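K.L.:
Just need the structure, nothing else, for what follows:
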Amino acid sequence: MYECLYNKSVVWSRHTGGVQVILGDASVRFISENINLQLWRNLVWINDGEVIGEF
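P.N.:
This next block holds a predicted model:
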């Protein structure tokens, strides 16, 4: 389970090892529970102006 400290939202899943997420282009990806915390924060915060490449 990850907690986004910016907007106080919590993401959780019953999938072992991570979570399934849907992206703005309607694609679905599995995000590992071992993802870098800063990358995770950048992915869930939409108004920070960051451009994120492939992950």
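K.L.:
can we go C-alpha only for contacts and neighbour counts from here?
P.N.:
Fine.
K.L.:
What is the end-to-end distance of stretch 9-20?
P.N.:
Using Cα to Cα, to the nearest Å, one end of stretch 9-20 lies 16 Å from the other.
K.L.:
Second input sequence below; structure requested for side-by-side comparison:
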Amino acid sequence: MKIKLDCHHAHRLAVKSMDAPLAWHERLRLRMHLLVCDMCTSFVQEMTMLRRSMRGWGREDE
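P.N.:
Presented below is the predicted three-dimensional model:
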């Protein structure tokens, strides 16, 4: 198993983590990558904000 992730795989794990819990080794690999990659960290933050916004969308009508 490769320890170092490239950005493509980091994005895939980040999206996967939003739908289901990751295995411990996937979480570790993603966290290690995010420590050194500002671009992927921004991607995760933007995706998190987008998901929160989408969850709240429609609730405003209630």
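K.L.:
Quick check: TM-score for this pair?
P.N.:
Once superposed, chain against chain, the TM-score is 0.32 (TM-score structural alignment, normalised by the length of structure 1); 26 aligned residues with a Cα RMSD of 2.7 Å.
K.L.:
can you pull out the helices in structure 2?
P.N.:
With DSSP state H as the criterion, structure 2 has helices at 7-19, 24-36, 38-56.
K.L.:
With mean neighbour count added, can I get those in a markdown table?
P.N.:
Below are those laid out as a markdown table (neighbours: other Cα atoms under 10 Å):
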| stretch | mean neighbour count |
| --- | --- |
| helix 7-19 | 15 |
| helix 24-36 | 15 |
| helix 38-56 | 13 |
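K.L.:
Tell me which helix or strand Leu39 of structure 1 sits in.
P.N.:
Using DSSP states H and E, Leu39 of structure 1 sits within helix 37-44.
K.L.:
Which positions within that helix qualify as buried?
P.N.:
Trp40, Arg41, Asn42, Leu43 (16 or more other Cα atoms under 10 Å).
K.L.:
How about residues contacting the helix or strand that Val10 of structure 1 is a member of?
P.N.:
Using DSSP H and E, Val10 of structure 1 maps to strand 9-11. For strand 9-11 of structure 1, the external contacting residues (Cα atoms under 8 Å, 6 or more residues apart in numbering) are Met1, Tyr2, Glu3, Cys4, Val19.
K.L.:
The last one touches Ser32, doesn't it?
P.N.:
Pointing back at Val19 of structure 1 there. Yes. Using Cα atoms under 8 Å, Val19 of structure 1 makes contact with Ser32 at a distance of 6.7 Å.
K.L.:
Between these two, which is the more surrounded one?
P.N.:
Val19 (17 against 13; other Cα atoms under 10 Å).
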